[in-house]
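Peer 1: Could you look at this predicted model? Sequence included:
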Amino acid sequence: MNQDQVFTDWKEREALAEAMVPLIGSLHREKNVETSVYGRVLNKRSVIDILKAHRYVRQVEGNELSVFETLPVLQAVDKLDVRNAHVDIGKLAAKFANSGAADLEGFLKEEMADAIGAETCSGTDVVLFGFGRIGRLLARLMIEKTGGGQSLRLKAIVVRKGNATNDLEKRASLLRRDSVHGSFKGTITIDEENNTITANGNVIQVIFADAPDAVDYTAYGINDAVVIDNTGKWRDEAGLSLHLKSKGVSRVVLTAPGKGVKNIVMGVNDGDITSDDTILSAASCTTNAITPVLKAVYDQFGIENGHVETVHAYTNDQNLIDNYHKGDRRGRAAGLNMVITETGAAKAVSKALPAMEGKLTGNAIRVPTPNVSMAILNLNLEKETDKEELNSYLREAALFGPMQKQIDYSNSPEAVSTDFVGSRAAGVVDALATIANGKRCVLYVWYDNEFGYSCQVVRMVQKMVQCTLPAYPKSV
């Protein structure tokens, strides 16, 4: 192609992507349908974002996916009245092409029969107890997902009253601007008289309280709510049970490892969630990052034992400059030092994956980056393998397996930590770094320890209240 032809082709693709935007939006608002291309979410994305999502496919499939292939799928999904589903138009387009079928609409009717005209699940009130790094990202995610008015409805945040006279504006400003994750995609206004923040039409009550049992949520029209405690202050059953004493609360989720409660890693042991559970823990970001990959490897090759080394971004628990800290080494300046510290993630894996009990050791190194971490899994396997076989298996697990929302896959030779900011996967296998020889392997797993973990928390709450959107095509 000459330059003019290349540019003409680009303009045609751009026009098709522009045609996708209103379809994606109406499906989300009117039918509660989320759309994606090979796991890259398209809801509320720009034309360029849509084209980049298609371009990404060449990394994992070898060939770039075209909007010429996916737009007809999107149009057919809309025509068939698909409702309350997560639809990966990229994977459906590829599956249709490989099926040899001639009738796209007939293919999709059979593929998504359960979603055509599906009933809507009722919305669930959610309260964020605490509004720190994880709390604000959870807010962004839930606001993003309320286009159809279903699923999780963020009704309130609970914080301690600050000393500033413009406390509400400061809370809103932290939601509006983020040094790592960028600006909030939408509009935010505040109502100081009623103590509310309105984000993209979602009216969020701001409640000031110091204790979990000190709020009457029904006074704000909140009932049967899930409280997501992201303060980290109460971590055992006794402390978390205090939330249940507040009127309007029926369930509690902890965004940290819990003691005496179920620790859930979505994709691994979420089958342990029952309708009787009122308190659950979403474990830690590192446990969420490594456990799905470990389960995938264990299921195929077996694991005799291993060591997990976490290279972790610094957190608010560390000191900005050298100062007293009750923990060893964490008192030294976080922005200047690599800091060796402990991690309970290796031992915590067995809470979600009992087969790993006593098989893993672990340590952590905090490094001077604000977000995105890496886990290095040094494993002794029960079966022999090599790099090509192991990577091929993990690629399939990431694209088509039951843990495809938890495991992602990268084979970019230029990928560095900032490239994974905003990743929705619990962990991303860096295929080019994989080492495998006989019964020994080393895997490198990137993870956005803030956003990727927050996505796991939202998935867990959706499973808890039974409003997880079924995904199409169905995993193998």
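Peer 2: That came in fine, so what should we check first?

Peer 1: Only C-alpha atoms from now on, for both contacts and neighbour counts.
Peer 2: Fine.

Peer 1: any chance you could map the helices in the stretch 251-400 of the chain?
Peer 2: With DSSP state H, counting those that start in this stretch as the criterion, the stretch 251-400 of the chain has helices at 285-301, 345-352, 387-400.

Peer 1: Below is an additional structure, to be compared with the one above:
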Amino acid sequence: MAEKSQEHLNSWNQKIATAENLIPKIGRLYRECDVVLSVHGRSLVGQSPIDIIKAHRRLRHIANAQLSLQDTAALIAELELLGPPPLSLDLALLQQNFLAQDKPLKEFLTAQIATITAQKQQGTDVVLYGFGRIGRLIARIIIDHTGSGNGLNLRAIVVRTGGKGDLDKRANLLRRDSVHGRFHGSIDVDYDNNVIIANGVRIQVIYSNDPSSVDYTSYGINNAILVDNTGIWRDREGLEQYLKAPGIARVLLTAPGKGDLKNIVYGINHTDITDGDQIVSAASCTTNAITPVLKVINDSYGVAHGHVETVHSYTNDQNLIDNFHKGDRRGRGAALNMVITETGAAKAVAKALPEFAGKLTGNAIRVPTPNVSLAILNLQLANATDRDTLNARLKEESLTGKLRTQIDFVTSPEIVSSDFVGANRAGVVDGLATMVNNKTAVVYVWYDNEFGYSCQVVRVIEHIAQAHPAHLPATTVA
């Protein structure tokens, strides 16, 4: 028994040692080449040895998956020698393709990299107007993605002045988060210049109550993409105020847009954005969570009609305790009640997927949890199927499909909402909860309504900036 115990410990320590050796190489490829390495969508950049091991262990749930830490080490060693262009590289899928052909690893990787079109080598300025729940998470993601600086560069945040100690409070809200934990890195404050420096990224803090009054060029900011996180203006007329400010070229709204604004769900209709679209919307967290799943189901079986019920965490819009609120029921204490309210997500799906026009109804229940929500899709299908077949299709999409960066899939019998805090996919299908009876399907989709949505927003920003790294192996979404 003692020998067995030592054997297990030795095996574990060897894995730790291998993962430790990978960390500086993963970091160097990211900093010097803008190469993001992942394992089935789980980024390895900035991860601990244990996180790297866990990313590889997840493959044990996937049939025919073959990727060991040694395989990863071999792939990374060749990549370092080749000096690849900026790309997002999925090691698991790449290894799968390598095993399917008969070429030496160097020859295989050289041929794969040759298919990548060179990206522009110039960063794009980003300004965050508003620095609340979504704004701070977008900031964290962009800072994590800064790399060599040739992608998105967070240059400024614009807020209303909060009085004495405002700069420290803004920095501390970025540094610590009750839901998402501490900021991964270091944060300093330059009080003389109203600047927050996060992991070397210099962020100008600008105080303003008027969207059109700021001269961003005076801060060295030019042709920037401004992300509105306030939701105060949601139509073209209101959001056009930002374009009057020198230095701003495009505007992205992090809320459902009204009127003729394009509502974009990355992975579904982001290619509808044209160079002439100065203002677009990133839709809502719920729309982003359910639209990719609905597309897969509709493409595979057809959806005649359906109902979406969203069990949604409370938001800052609700009252902490009972008080006046202009919205029905939202005045009641958010942390004490389940609150039935409306959601526009069902109708908003049709803005990204026109084939769903008039097919979906929706409602929402706000519940006393601070983050992570659950969408229940009750669908009448055009073609009959069964639970295992539907689940297999959604799982396949989450691993190798065009929407693998939007859809995840889990089958744990013990998983609960808090397990999805920090999930970077738009939605996560709970396979064990799926129910199918001939042409009736009920599918449960978890989503981190803060972080998962913010990841989708950043993907849209990268697309507008033409800064999204090419995918290897290729996907038509990138």
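Peer 2: Perfect, thanks for sending it. Given the structure is predicted, the values throughout are model-derived calculations rather than measurements.

Peer 1: Of all the helices of the stretch 251-400 of structure 1, which one comes closest to residue 241 of structure 1?
Peer 2: helix 345-352 (20.7 Å; Cα to Cα).

Peer 1: one step back: looking at the helices of the stretch 251-400 of structure 1, spot the one closest to residue 87 of structure 1.
Peer 2: helix 387-400 (13.4 Å).

Peer 1: From the contact counts, what lies against the closest one?
Peer 2: On a contact count with 3 or more Cα pairs under 8 Å, 6 or more residues apart in numbering; DSSP states H and E, helix 387-400 of structure 1 meets helix 285-301, strand 407-410, strand 435-447.

Peer 1: Leaving out chain neighbours, which residue sits closest to the counterpart of residue 148 of structure 2 in structure 1?
Peer 2: With TM-score structural alignment as the criterion, residue 148 of structure 2 lines up with residue 148 in structure 1. Distance criterion Cα to Cα, 6 or more residues apart in numbering; nearest residue to residue 148 of structure 1, sequence neighbours excluded, is residue 29 at 3.9 Å.

Peer 1: Matching that neighbour against structure 2, which residue comes up?
Peer 2: Matched by TM-score structural alignment, residue 29 of structure 1 corresponds to residue 31 in structure 2.

Peer 1: quick one, strands of the stretch 251-400 of structure 2?
Peer 2: 279-281, 303-313, 339-341, 360-367, 373-381 (DSSP state E, counting those that start in this stretch).

Peer 1: Repeat that for the stretch 1-150 of structure 1.
Peer 2: Under DSSP E, counting those that start in this stretch, the stretch 1-150 of structure 1 gives strands at 33-37, 40-41, 85-88, 124-129.

Peer 1: about what we covered before: and of the helices and strands packed on helix 387-400 of structure 1, who's closest to residue 210 of structure 1?
Peer 2: helix 285-301 (25.8 Å).

Peer 1: In that closest one, which residues are buried?
Peer 2: The neighbour-count check on helix 285-301 of structure 1 (16 or more other Cα atoms under 10 Å) flags 285-298, 301 as buried.

Peer 1: just the strands of the stretch 251-400 of structure 2: most buried one?
Peer 2: strand 279-281 (a mean of 25; mean count of other Cα atoms under 10 Å).

Peer 1: Check the mean deviation of it from structure 1.
Peer 2: Compared with structure 1 after fitting, strand 279-281 of structure 2 deviates on average by 0.3 Å (mean Cα distance after the TM-score superposition for structure 1).

Peer 1: picking that back up, just put the helices and strands packed on helix 387-400 of structure 1 in CSV and tack on distance to residue 7 of structure 1.
Peer 2: As requested, those are arranged in CSV below (distance: least, Cα to Cα, whole Å):
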stretch, distance to residue 7 of structure 1
helix 285-301, 41
strand 407-410, 29
strand 435-447, 35
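
Peer 1: I'd like to know how far the match of residue 29 of structure 1 sits from residue 43 of structure 2.
Peer 2: 14 Å (Cα to Cα, to the nearest Å).

Peer 1: go on, residue 155 of structure 2?
Peer 2: Distance from residue 155 of structure 2 to residue 43 of structure 2, by Cα to Cα: 24 Å.

Peer 1: circling back to that earlier point, can I assume the residue nearest to residue 148 of structure 1 is in contact with residue 149?
Peer 2: Yes. Residue 29 of structure 1 is within contact range of residue 149, at 7.2 Å (criterion: Cα atoms under 8 Å).

Peer 1: now the strands of the stretch 251-400 of structure 2 in CSV, with distance to residue 185 of structure 2?
Peer 2: What follows is those, written out as CSV (distance: least, Cα to Cα, whole Å):
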stretch, distance to residue 185 of structure 2
strand 279-281, 30
strand 303-313, 28
strand 339-341, 38
strand 360-367, 32
strand 373-381, 28
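
Peer 1: among the ones you listed, which is nearest residue 424 of structure 2?
Peer 2: strand 373-381 (13.7 Å).

Peer 1: on that earlier part again, mind checking how far the match of residue 29 of structure 1 is from residue 24 of structure 2?
Peer 2: Residue 31 of structure 2 is 10 Å from residue 24 of structure 2, by Cα to Cα.

Peer 1: sorry, back to before: comparing residue 155 and residue 43 of structure 2, which residue is more hemmed in?
Peer 2: residue 155 (22 against 18; other Cα atoms under 10 Å).

Peer 1: Okay, buried residues for the helix or strand that contains residue 463 of structure 2 please.
Peer 2: Per DSSP states H and E: residue 463 of structure 2 is located in helix 451-464. For helix 451-464 of structure 2, burial by neighbour count (16+ other Cα under 10 Å) applies to 451-464.

Peer 1: hang on, the earlier thing: doesn't residue 147 make contact with the match of residue 29 of structure 1?
Peer 2: Yes. When contacts are counted by Cα under 8 Å, residue 31 of structure 2 is listed as touching residue 147 (4.8 Å).

Peer 1: quick one: which of the two has more around it?
Peer 2: residue 147 (21 against 17).

Peer 1: show me what contacts the more buried one?
Peer 2: 30, 31, 32, 34 (Cα atoms under 8 Å, 6 or more residues apart in numbering).

Peer 1: List only those of those flagged as buried.
Peer 2: So, by 16+ other Cα under 10 Å, the buried ones in the contacts of residue 147 of structure 2 are 30, 31, 34.
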